[in-house]
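J.: Model the structure of this input:
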Amino acid sequence: METFLQDLRYALRTLGKSPGFTLVAVLALALGIGANSAVFSVVNGVLLRPPPFAEPDRLMDVSNDFGRAGRKGLSSSVVEYREYAELPSVFSSVAAFADDDVTLTGVDTPQHLRVVEATATFFPTLGVRPALGRDFTRDEETAGNDRVVMLTHQTWRTHFSQDPGVLGRTLQLDGEPYTVVGVLPRGVTYPAGTDLYKPFAPSADLASEDKRDTRFLEVIARLKPGVTMETAATDLARVSQALARTHPKYAQGKRTIGLKSLEDEVVGDVRGTLWLLLGAVGFVLLVACGSVANLLLARAAAREREVSIRAALGAGRGRLVAQFLTESLLLSLVGGALGLLLAMWGTDVLLALVGESLPRAADVSLDTRSLLFTGGVSLLSGLLFGLVPALQASRADLNAAMRGNSRGTAGGRSGRLRSGLVVGQVAFALVLLVGAGLFGRSLLVLLSVDPGFKPEGVLTAQLSLPGTSYDTPERQGTFQRELLGRLQALPGVESVGFTNLLPLGRSMTFGFAIDGRTKGPDEVWPAVQLRTVSPDYPRTLGLKLREGRLLEETDGPGAAWAVLINKTFADGYWPQGNALGQRLRLNRPDAQWATVVGIVEDAREWSLDKPMVPMAYYSLAQLGGANLALAIRSKAGNPESLRGGVEAALREVDRNVPLFGVAPLTRLVDESIGSRRLAALLMGLFGGTALLLASLGLAGVIGYSVAQRTREMGIRMALGAAKSDVLVLVLRQGVKLAGLGVLLGLGLSLGLAHLLRTLLYGVTAYDPWTFAGVAALLSAVALLATWLPARRATRVDPIIALRAD
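T.: Here you go, the predicted structure:
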C-alpha cells in the first residue's frame, strides 16, 4: 500500500509539471468515456433493463399474420382473442386490451387522459400486482359492472398527490362516474403513455362469429413453463390449420397466429440502431485511447534518461511499469469523472433530441449499472492506453540514456508503435465517417420524400369529447360545426379541418368488403387505413384530388355514405380505372356501404419511410367519433400565432373539452423521423470527433518524427537538399500512414455496411459515392495534418541543427 501511495504521489507531481499534456489527455478521454456512458445509459434503459414484469422473457405479443400479403402483426377481434385463451397447451394466461382517450372532469381544468381498456387477466398475465388496492375481476368485464379504474403511479402522483385515500374515490371520466380500485407500482406502464386502466366489457355483438374481422384488440400471453417460443409457434401453426377446417371464414386469407416477444414489441425497430451506436461510440473511445497512448509514448521517450537513472538506482522493470500504469490510471479516472459529467448532460440532450420516438425513454437514467460501466470503461481505458507505453518505457537502454544519446533508441520500437496507433486511429475514424455518411445520405433522401401533403403553416391539436355530453352523432356534429365556424372566423385562418387521426401518428386499420366482389381462396386484401374527415380537411392538409370530387357538407347524417380513397387503393383493386362509383364497407359494426366519390393522390399519412398503403377517407359526419384532431392552416404561414385563438374558441364552445397535443404539423413530421435523425447526428458527431483525434494523432507523430530527425534534416539541407525535398520527405511519411489507415478502414467499413443495410432508406449499404467521398475527405484532412509539421521541417536551419547535436 505504501508503494502504491508513493507511486500515486509521484504521478500527481509528474502530471502537474506537464499541465498541457495532462489537459489534452484528460479531455480526449473525457470525450470518449462520456460519449460511451451517455449512449450506454440509453441502451441500458431501453434494451438491457428488464421491463417491470414477472419473467418478461415468457411474455408474448399475439397477433394475426397474413404472410401472402405481407401483413403481419395485425390486431385481433374478440372472437380471435377468446380462441387464443382456449389454448392451454401453449399459454398459461392470455389478455387483451385496447386504448382510448377520456376527459377527466370535476377538477379545476378538464384533463385529457389516455385510458386502456383491459381484460381482468391483463395484470396477472404481466405478473404485476397493484401497489394499492386490487385488480379487476371477471364480473367487471360486463357492461354496467365496468365502472372501476386503476391508476398508474405517475397519474396517482401527478393528479392526486400520492394520496393513499384515493382508493374508493369517484372520478368523472367523460361525465361518467368511475371508482378507483387500485394503483400500480412505480414504473409499470404498458402500453407507454397510459394514464389509467378500466375493464374491457365487449358487447355480445362483438363476440359473434360474423365480427371475426372486426380487429381492434391487442393481445398478450404468457407461455406455459417449459414451452419455448419456437415450440409455441409450431403448436399455433397446427391450431391455425385446425381452425381453418372448422371455421371457413377463418381459412379465408390464409391467416396464421403470429408470436413476438413482448420486449421486442415494446422496443420496436430501434434495437439495431442503438446497438450500432454503442459499437460506434466504442470506436470513438479506441481512437481517444490511441491518441493518449501516442502522447504517452512520446512522453516516455523524453523521460528515458529519468527512467534509466531510476533503473541504475535499483528500480526493477515491474516497479517502473507500475509507476507508468499509475499515471495512466490516474489520467483515465480523472477523464472518467469528467466524462461522467458530460454523460449526465449528454443523456438529457439525447432524450431531448429523440423526443417521444424512443421507446422506454422514461427508463433511461444514469443508474448504478451505468456508473459501474463508466468506472469499468475508465479503468479499462487506463490499462488499454497505458500498458504498451509503460512496457516500452521500462525497456530504456541504460548506457545510451546515461550518455544522453537516446534519440536513436526512441525512434525505433516506439516510433513503430506510434505509427501503428495512428494507422488504427485513421481506420476507425474512416469506419465512423462511412457510417455517418450512409446515415446522413439516408436522412437526406428521407427528407426529400414528398409526403403528399403540405405540413408548412398548419397547426394541429387534439381533443376528446366526453361521452355523456356527446353520446350521439348529432351532438358530436353540432359541436364540430360550432367550433369549426368559430375557428374559421379567427384572423389569419385560411381553412380548418377535423380528422380522427393526424398524419404520421397512430394508425387505425380495418378489413373491408367490396360490393359484388368475393375473395378467392388464396386472395388476401390488405387492411385499409381509416381516416374520418370533415369536408375541408383534405384542402387544409393539401391533399390533391385525382378524380371525382371531395367530400361535401351534403355527405352528412341521413345521406348515402361517401368515401374518398387514395391512388394506391384505387390502382390495387380497380386497375382498369373504374373505381369511382364502386361501393365498399368496413368490417366494423356501425359501417354502411359507402360509394367511392373521389380519388386523391397518395399521402404518406402512416409513415415517410414505409410503402404506401390503401387509405379511405370517410365523412366524419357520417361515421362519427368523439376523439378528434384539428388541422388549421394559417394564411401567414405562422401556425403558432393561432394557438391562443384556438384555445379561446374551444372555451367558448365547451369549457369541459380539453385541448392537448397542440403543435405545428412540421413538428409531427420531424418527430416521425426522430430516431433516424438522431442516428445520423450521433454518427456524424462520433465520426467528426474521431477524425479530429486521428488528425491530431497523425500531426503529433509526424511532428515528433520531425523533432527527432532534426539533425538528419540539417545534414540533408547542408548537402544541398531543397526545402521542397524535405517537404516531400515528410509528407510521404504522413501519406503512407494515412493511406494504410484508409485501406484498413475501407475493409472494416464493408463489414459495417453489411450491418447497416436494414437501417438505411433510399441508399444502398455499399454506396460508392459515400465510400469515395469519405476516403477523399479523410485523405485531405490527413494531408493537412501532415503538411503543418512538414512545413516546420523546411524551416530548419542546418547550422543550428548540426550545432545543437
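
J.: Please count neighbours and contacts with C-alpha atoms only from this point.
T.: Fine.

J.: Closest to the centroid, which residue in the protein?
T.: In the chain, the residue lying closest to the centroid (Cα atoms, centre = their mean) is Ser675, at 3.8 Å.

J.: I figured that one was touching Val270, is that so?
T.: Yes - Ser675 is in contact with Val270 according to Cα atoms under 8 Å; the separation is 7.5 Å.

J.: Overlap of the contact sets of the two?
T.: Residues touching both Ser675 and Val270 (Cα atoms under 8 Å, 6 or more residues apart in numbering) are Leu358.

J.: Now name the helix or strand holding Ala233.
T.: helix 229-246 (DSSP states H and E).

J.: go on, Gly73?
T.: Judged by DSSP H and E, Gly73 forms part of strand 71-74.

J.: if we can go back for a sec, neighbouring contacts of the helix holding Ala233?
T.: Val90, Leu223, Tyr250, Ala251, Arg255, Thr256, Ile257, Gly258, Leu259.

J.: taking those one by one, which sit in strands?
T.: Using DSSP state E, the members of those that fall in strands are Leu223, Thr256, Ile257, Gly258, Leu259.

J.: which of the residues you listed lies closest to Val354?
T.: Leu259 (28.7 Å; Cα to Cα).

J.: sorry, back to before: out of the ones in strands among the contacts of helix 229-246, who's nearest Arg413?
T.: After measuring those against Arg413 - Cα to Cα - the closest member comes out as Leu259, at 58.1 Å.

J.: The structure of the following sequence is requested for comparison with the preceding one:
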Amino acid sequence: MLPELLHQLMLGARGLRRRLSFSLLSMLSLSLGIGASLAMYAVVDAVLLQPLPYARADRLVQVEEVDADGRQMPLAQPNLDDLRARHRGLSALAEYSGGVTTVSSANRAVRTGAYLVGTEFLQVLQVQPVMGSGFGIAGTEPGALVSHRYWKESLGAPANLAGRSVSAFGLTLPIVGVMPESFQFPEGAQLWMDARAIPPSDSRSAHNWSVIARLRDAVSAEQAQADARAIGAALRREHGSDVDLNAFALTDLRAAMVGSVSAALWVLLAGVGFLLLIAATNVTNLFLAQALSRRQELAVRDALGAGSARIAAQFVVESVLLGVGGMLIGLLAAHLALTVFAPMAVDLLPRAQDLELSWRVLGLATIGTLLISFAIGLIAARSGNRVIAAALKEGGRNSSVGRATTRVRQGLVVMQGALTVVLLIGAGLLARSFMELLQQNPGFEPNGALTVSLTLDDQSGAEGDARVVSQLDALISELAAIPGVKAVGGSNGLPLSGDGSNGSFFDEHADFSAHPEPLGYAEFRVASAGYLEAMGMSLLRGRNFEITDRAGAPHVALVSRSLAQSTWPGRDPIGQRLQFGNMDGHLEVLNVVGVVADVHERSIERADHGTVYVNYVQRPARARDFSIVVRGAGDPGSISAAVRQVLANSAPDLPVRFSSLAEVYRDSISRQRFSLNLFSVFAVVALTLAATGLYGLMAFMMGQRRGEIAVRMALGSSPGRVLGHVLSRGIALQMAALAVGLTLALALTRLMSSLLFEVHAYDPVTFASVSALVIVVTVAACWLPAIRAAKVSPRQVLG
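T.: Modelled structure (predicted):
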C-alpha cells in the first residue's frame, strides 16, 4: 500500500512539474482562498470562540441597569449595593470604573489603563496576585495592584513592594500586589485601585460603575436573570423616580465583551468562505480543462493497463498535492497578515492580543484543504474517465465528451459568478452604509485641529482643584499665544472618544429625599470658554462661558439644542435652571446661559439624548483628565512642533498623548472601515477569479468550436455576427449567475442588517450597480475570445 502511494505521489509530482503553469495558477488560486480563510478564522477563533482566560469563565456575567426606554447603563452605587445584598444567585459582584489616565510612581509617570475596582474583584475573576496580597480584606487599608508589565517596566521589577506607592485619580495608595503576567481585565488595564479609597455615592442616578459578577454553581443564567429583573422592579417600586432603572440585565461576559463586533466577524467569515469556494471552483475548472487536453495521454495509459481506478487516484493525488502547496503558501500569507494586523487590531477588536495561528486553526486548515482537494480530484477523475471512454469509443474524437465537460464547466462558472455576486452586493451595501455614515454631521469640524490629552494634579480637595484650574489656565493661554493658532479650548471628554460621563438631571427645586422625577438623561461635560470655537461647534443662542464664571460665582451651563427642545418645549431655555444631583458631591443649581448645536458624543450612528456643558473652573474635580483642542488657521501640522514645545516646557513631567481631532473622528468609524475594506478585498479577488474563470471557459469553448465557426463564416456569417454570438453566450452564462446570485443575496443580506447604517439590506441601488458591474466585467472577459473567434479564417481551418 505504502509503495503504491509513494509511486502515485511521484507520478503526480512529475506530472504537475510538466504542467508548471497550470500547477502554479492552481496553487495561487487555492492559496488566496485558504490564506484569507485561515487569517479570518484565526480572528473569529480568538475573539468569539475561545473561552475567556479566567477560571470557569462560563459563570461570569456583566450586569447593567435597564431604563424604561430599554437603554442599558452602568450601575449607580446604591443600586449596586442593593443588588449585592438581595441577589442570592450571585456569589460575588465587582464594580470597576476608569480608563486611560496618568499613573505615577517612583518618580515616573505614564499614561496607561487604570481602574478603581470593588473589593470582590479578585473573587469574581478567581485570580490571585503572584506577589504580595490582594486588597479588600476587612480591617485593611485600601491598596493598589499593578500588572506584571507595570511592575517590570515602571517599577524596575523590585523583589519587595514595601514602601512602594502609586498615584492616579487624585489618590495615592500603597502597592500591595502584582498580578500574573497573563492577566488582563479590563483590556489595557495596568493598575487596579481599591474603590474603598473614594467616598461612596448615594445617588441612584449617577451611573458610574461597570459591574461583573459570578453565578453560583447551582444557579442557571435564566434564573439569575429573572431574579435580577425582579430586584430591579422592586427597587423601582421602593424608590420611585429616584431611580431610572426598570430592571437589571445579566449578559454572558464573553458576549458582552465582543458586543457588536460579533456580527461583523461572522459576516466577514462567511464572505471569506465564499471566496474559498470561488477559488476551489476556479481550480476545478482548470482541472477539467486539463483532463480534456490530456485525453491522448489518459487513453494510452488506460490501454496499457493503468485502469480507471489508478487514473482516478492520480487525479486525486495531483489535486491533494496542489492543495497542500496552496495551504502552505496560504499559511505563510495568513501568518504575515496576522503579524501586520494584530497591532492594528488592538483598538478594533476585543481580545486582539490572542490572535495567532493556533493548532486548532492549523488542524481545521489541514482538514478543510484535504476535503476540498479530494472533492476537486474526484470531479476531475470522473471527467477524466469520461474522456478516456470517449477517446476509445470515437477513435480519438472528443466532441461528445467535450460537450459534457463544457456543460460541467459552465455550471461551475455559473456557481462561481453567483457567489461573486453575493460578495459584491455585500461589499456594495457596506460601502453605501459607510458613505451614509460619512455624510452624518458630527456637530464639530474634525479637520484642522490638534488634541492634547493629559492628566493634571492628582491631589484631591480644594488645593488640588485650585492647581488644576491654574495649570489649565496657563496651558490654554500659552497655546493660544502660538503664531498660527486660531482657537484653544478643552473638555474632559471629546466627542466620539468614549470619554466623559452622563446621568440624569433634575429640576432646580428637586428634593432628593423625596425621590424626584428626573427631567431627562444627558452627557455631562466640563469645558473651557474656548471649547466651542476650537471644536468648530456653533453657539445657537445665549452666551458662552465668560471670565466672570469663576469659582464662587453662580454656576452656569450650556445645553445642546435637542436637550433644550425636549426639556423645555415651547419655552426659552435661556434662564432655565437644572441640577445633576449629587455628582462629585455637588448640588449646585446650574443656570442655562446658552444653547449649542447637537454633537454626536458617543456614536456617529445614533443621536445622543443631549449634553450639558459646565465651566471647568466651576467643576475642576472633573477636569483632571482633560483634552485640549488647538485649532490652527491652516494645516495643523504647521503648529504641531510649537504645541509639543509648549507642553514640554510647561508640563515636562506629565505624560501627554498627542493626536488630531480628525484621528479621533476616524477612530470612531474604524470598525466600519475595517469591515468595508476587508469585504471589498474579498469581493475584488472573487471578481478577478470569476472573470478569469469565464475567460478560460470562453477561450476553451471557442477553441473547441473553431471548425463550426469556420463553417459558419464560410456560409456567409460576418465577423460581427460571430463576435455577437460569442458575447451572447458569455452574457447568457453570467445572466444565469446573476439571477442565482441575486436570489442568494436577497436571502443572505438580511443577516447584515445590524452592520448597515441608513441603508436597507435590499437596497435597489446596490443590487442594480452590482448587476451593471457584472455585465461590464462579463463583456470584458469574453471580448478577447470573441475577437479571436471573429478572426477565424475558414481557409486555414477547413484547408
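
J.: tm score of chain vs chain?
T.: Here the TM-score for the pair of chains, by TM-score structural alignment, normalised by the length of structure 2, is 0.94; 790 aligned residues with a Cα RMSD of 2.4 Å.

J.: For Val485 of structure 2, see how far away Asp635 of structure 2 is.
T.: 10 Å (Cα to Cα, to the nearest Å).

J.: And for the closest residue to Asn145 of structure 1 other than its chain neighbours, the neighbour number?
T.: In space, and not counting its chain neighbours, Asn145 of structure 1 is closest to Asp139: 6.8 Å by Cα to Cα, 6 or more residues apart in numbering. Neighbours of Asp139 of structure 1 under the rule other Cα atoms under 10 Å: 13.

J.: do the same with Arg59 of structure 2
T.: 20.

J.: likewise Val563 of structure 1?
T.: 27.

J.: The equivalent of it over in structure 2 sits in which helix or strand?
T.: Mapped onto structure 2 by TM-score structural alignment, Val563 of structure 1 lines up with Ala557. Counting by DSSP H and E, the element that carries Ala557 of structure 2 is strand 556-560.

J.: which residues touch that strand?
T.: With Cα under 8 Å, 6+ apart as the criterion, strand 556-560 of structure 2 contacts 544-545, 549, 590-599, 610-615.

J.: Okay, helices next: where are they in the stretch 101-250 of structure 2?
T.: 121-125, 148-153, 221-239 (DSSP state H, counting those that start in this stretch).

J.: so which of those helices comes closest to Leu661 of structure 2?
T.: helix 148-153 (29.3 Å).

J.: what's the mean deviation for that closest one versus structure 1?
T.: Mean deviation of helix 148-153 of structure 2 relative to structure 1 after superposition (mean Cα distance after the TM-score superposition for structure 1): 3.4 Å.

J.: same for that helix, what does it pack against?
T.: strand 189-194 (3 or more Cα pairs under 8 Å, 6 or more residues apart in numbering; DSSP states H and E).

J.: equivalent range in structure 1 for the strand it packs on?
T.: So strand 189-194 of structure 2 is aligned with residues 194-199, judged by TM-score structural alignment.

J.: where's the residue located most distally from the centre of structure 2 relative to Trp209 of structure 2, distance?
T.: The C-alpha centroid of structure 2 is most remote from Gly799, which lies 64.3 Å away (Cα atoms, centre = their mean). Plainly put, Gly799 of structure 2 is 89 Å away from Trp209 of structure 2 if you go by Cα to Cα.

J.: likewise Arg301 of structure 2?
T.: Taken as Cα to Cα, the span from Arg301 of structure 2 to Trp209 of structure 2 is 76 Å.

J.: Could you check which of the two is surrounded by more residues?
T.: Comparing Arg301 of structure 2 with Trp209 by other Cα under 10 Å, the one with more neighbours is Trp209, at 22 against 16.
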